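**Q** kindly return the folded structure for what I paste below:
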Amino acid sequence: MSRVYPYPLIAKEGWPFIIGSLVLSILTAIWCGWWSLPLWALTVFVVQFFRDPARDIPTGPEDVLSPADGRIVVLEKTTDPYRGVNALKISVFMNVFNVHSNRCPIDGKVERVDYFKGSFLNASVDKASVQNERNAVLAVTNTGRPVTFVQVAGLVARRILCYVNAHDILHRGNRYGLIRFGSRVDVYLPEDATALVAIGDKVRASSTVLATLPLHAPPAAAYAPENGANSVDNTTEQADMVKEATDRAAVAAQHVLSQE
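**A** You can find the predicted model right below:
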């Protein structure tokens, strides 16, 4: 497992909020004393919200990692609305106390990124997947399997940040975005994926394996047996030709000896 995570422990997106709440807390403490305690509590909450710790990162090529901290609220066979194909859907709901940094679930490449405006319903309900503001990343793994992961805004979350674009290379565990103050991430996998989580399970971004994908042989490998068969056929044909020539030589030699 890899622990390489080239980011600070506090997400850079949080510093304006942290500094603002800290300054307000200090000024209130100077003028109002103990009445500033609620603001200090708010400062602590903002700091913990934007924490961004390093995690163990499984390296199995067939593993699909959780893109977010939270709890599994959906695990079902359905249709990937962004690709129009059958899929296994796994949804992770993040409350305000979870780490909200979103991390790449796979090694692969981004095909496209689609953003949709929408409502701000409670992110834990099913209809949030299609009615809320959301940002979908359509990617393909290094083994050629399509995976779609979607940031969905929630009741409190009003800001989706995504830092990847079409044709970008993805590395599992790396940050690709953040959703502020409560939200969810939907992951759509090929329908032959095997889920390793259940509804209600608590998961951690990058370190929890959501599912495994069967590895498909690359196209070139599909022709290997045929090429191998051709090689065997050619070798057999050459052996037959050598045997035939040897037999003819033996017959000729026997004929010459009989004449003598």
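
**Q** alpha carbons only for contacts and neighbour counts from here, please
**A** Fine.

**Q** quick one: residue 88 and residue 189 touch, right?
**A** Yes. Because the distance of 5.0 Å satisfies C-alpha atoms under 8 Å, residue 88 is recorded as touching residue 189.

**Q** what about the two, which has more around it?
**A** Of the pair residue 88 and residue 189, residue 189 is the one with more neighbours under other C-alpha atoms under 10 Å, namely 27 against 22.

**Q** mind listing what the more buried one touches?
**A** Contact criterion C-alpha atoms under 8 Å, 6 or more residues apart in numbering gives 87, 88, 89, 146, 147, 148 as the residues in contact with residue 189.

**Q** farthest-apart pair in these, please.
**A** The most widely separated members of the contacts of residue 189 are 89 and 146, with 12.8 Å between them, by C-alpha to C-alpha.

**Q** and for comparison, fold this next one:
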Amino acid sequence: MPLPTTPQKPTSVQPGGGTCMAIELAWARFRKFWLRKLCPGYVQRMQAKRVGECPNCPHDTIDSRDLKYTRNVCGYSFKPEDDPYAYRNRLGFARHGFAEMLLFTLAYVLLNAGFASLFWAVGLPWLSLLPFVALSLVELEIITFFRDPERAIPVDPHALVSPADGTITNVEEVEEPELGKVLRISIFLSIFNVHVNRCPFDGEVTDVRYFPGAFLDARDPECAVRNEQLWIDMIVPSPPTPLAAEEGRTGRPIRVKQTSGKIARRIVCWLKVGDQIKKGERIGMIKLGSRTDVLIPAGSASEVCVKVGDKVAGGATVLLKWV
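**A** All right, here's what the predicted structure looks like:
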């Protein structure tokens, strides 16, 4: 299979940009301007709590909110105990969907107010219930789309878990650039699924590449080559099996692909080269319907635990067990 397009190194956790991201970044610039004007003591305290290094840092980082889109390219971070906004990671919703939820909710309120005023003005107030119900269904879908539930991660050291919620659409061997023959398991995420992606196995990130592209339906076979996507390459430790010991094998490659869809056009991934990731740990998300693939070297699985049509839960469903 050829590379989709010329790969790029991500310049943010959401390399495809987007309107909501642009609005949020504009708000961040406004917020930081006034923080420096009105709360210089807070700015100094937070800058003193930064850890890590970012020589000649181009990112204007005051507190953890400013790392939301740059944590994969900025060397600064904050310890959880020094982060006054760490609670946002425990609200049950994906932090990278807060802007979308806020903007859609604002539109929901304004549109309902507008329709109510219109129908009251013409003496038909009961008709305002129709747009209210329709808009409420859309608002409910937006809110539930960005939910981020906790998951019980399987402890079996041989188990590789699903990187996403959704439906299995492919379980097949294919040729993959740089990896050769691989087993590919593809998961389609509808707009009703949780869209947070999770790491399928413990490992170290060796490469992260972003490929601009088209936005075909995620169920279209061509989307694997033509759509916008992001590849995460990892080296994972070989499970403690007799065969691994016999071959002297200490690690093997895994590739996770986040692929955009017809509706989903915003891939989010905050990993960077060198990150040590645990099985089931959150690694990103794809907004509003998409596809996620996991690829391992052919012959590495002793048992494939899913088939086409199965429903899976990210971080919880076992896809296969290693040889």
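
**Q** and the TM-score between them?
**A** Overall, the chain-to-chain superposition scores 0.76 on the TM-score scale (TM-score structural alignment, normalised by the length of the first structure); 208 aligned residues with a C-alpha RMSD of 1.4 Å.

**Q** in the first structure, which residue range corresponds to stretch 279-289 of the second structure?
**A** Structural correspondence for stretch 279-289 of the second structure: residues 172-182 of the first structure, per TM-score structural alignment.

**Q** can you measure across that stretch, start residue to end residue?
**A** Across its full length, stretch 172-182 of the first structure reaches 23 Å between end residues, using C-alpha to C-alpha, to the nearest Å.

**Q** do the same with stretch 225-233 of the second structure
**A** Start-to-end span of stretch 225-233 of the second structure (C-alpha to C-alpha) is 17 Å.

**Q** which stretch of the first structure lines up against that stretch?
**A** Alignment note (TM-score structural alignment): stretch 225-233 of the second structure is matched to residues 130-138 of the first structure.

**Q** got the buried residues for the matching stretch?
**A** By neighbour count, and taking 16 or more other C-alpha atoms under 10 Å as the criterion, the buried residues in stretch 130-138 of the first structure are 131, 132, 133, 134, 135, 136, 137, 138.

**Q** next up, the contacts around residue 140 of the first structure.
**A** If you count contacts by C-alpha under 8 Å, 6+ apart, residue 140 of the first structure has them with 108, 109, 110, 111, 146, 147.

**Q** check which element follows the helix or strand containing residue 244 of the second structure along the chain.
**A** Of the helices and strands defined by DSSP states H and E, residue 244 of the second structure is found in helix 242-247. In the C-terminal direction, the helix or strand that comes right after helix 242-247 of the second structure (DSSP H and E) is strand 251-259.

**Q** give me the mean distance between the very next helix or strand once past that next one and the first structure.
**A** Beyond strand 251-259 of the second structure on the C-terminal side, the first helix or strand identified by DSSP H and E is strand 266-269. Strand 266-269 of the second structure: mean distance to aligned residues in the first structure after superposition is 0.7 Å, counting by mean C-alpha distance after the TM-score superposition for the first structure.

**Q** need the three-state assignment for the residue of the first structure sitting at the aligned position of residue 140 of the second structure.
**A** Pairing criterion TM-score structural alignment: the partner of residue 140 of the second structure within the first structure is identified as residue 44. When states are read from DSSP: H, G, I helix; E, B strand; the rest coil, the local structure at residue 44 of the first structure comes out as helix.

**Q** got it, and the one 4 residues further on?
**A** Local secondary structure at residue 48 of the first structure is given as helix here, using three-state DSSP.

**Q** name the member of the contacts of residue 140 of the first structure with the most neighbours.
**A** Ranked by the number of neighbours (other C-alpha under 10 Å), those place residue 147 first, at 24 neighbours.

**Q** before we move on, back to that, now do the contacts for the match of residue 140 of the second structure.
**A** Residues in contact with residue 44 of the first structure, defined by C-alpha under 8 Å, 6+ apart, are absent; none qualify.

**Q** how near is it to residue 27 of the first structure?
**A** Residue 44 of the first structure sits 16 Å away from residue 27 of the first structure when distances are taken as C-alpha to C-alpha.

**Q** got it, and residue 177 of the first structure?
**A** 33 Å.

**Q** so these two - more neighbours on which side?
**A** With other C-alpha under 10 Å as the criterion, residue 177 of the first structure and residue 27 differ in neighbour count, and residue 177 comes out ahead with 17 against 12.

**Q** let's verify the more buried one: helix, strand, or coil?
**A** For residue 177 of the first structure, the secondary-structure state derived from three-state DSSP is strand.
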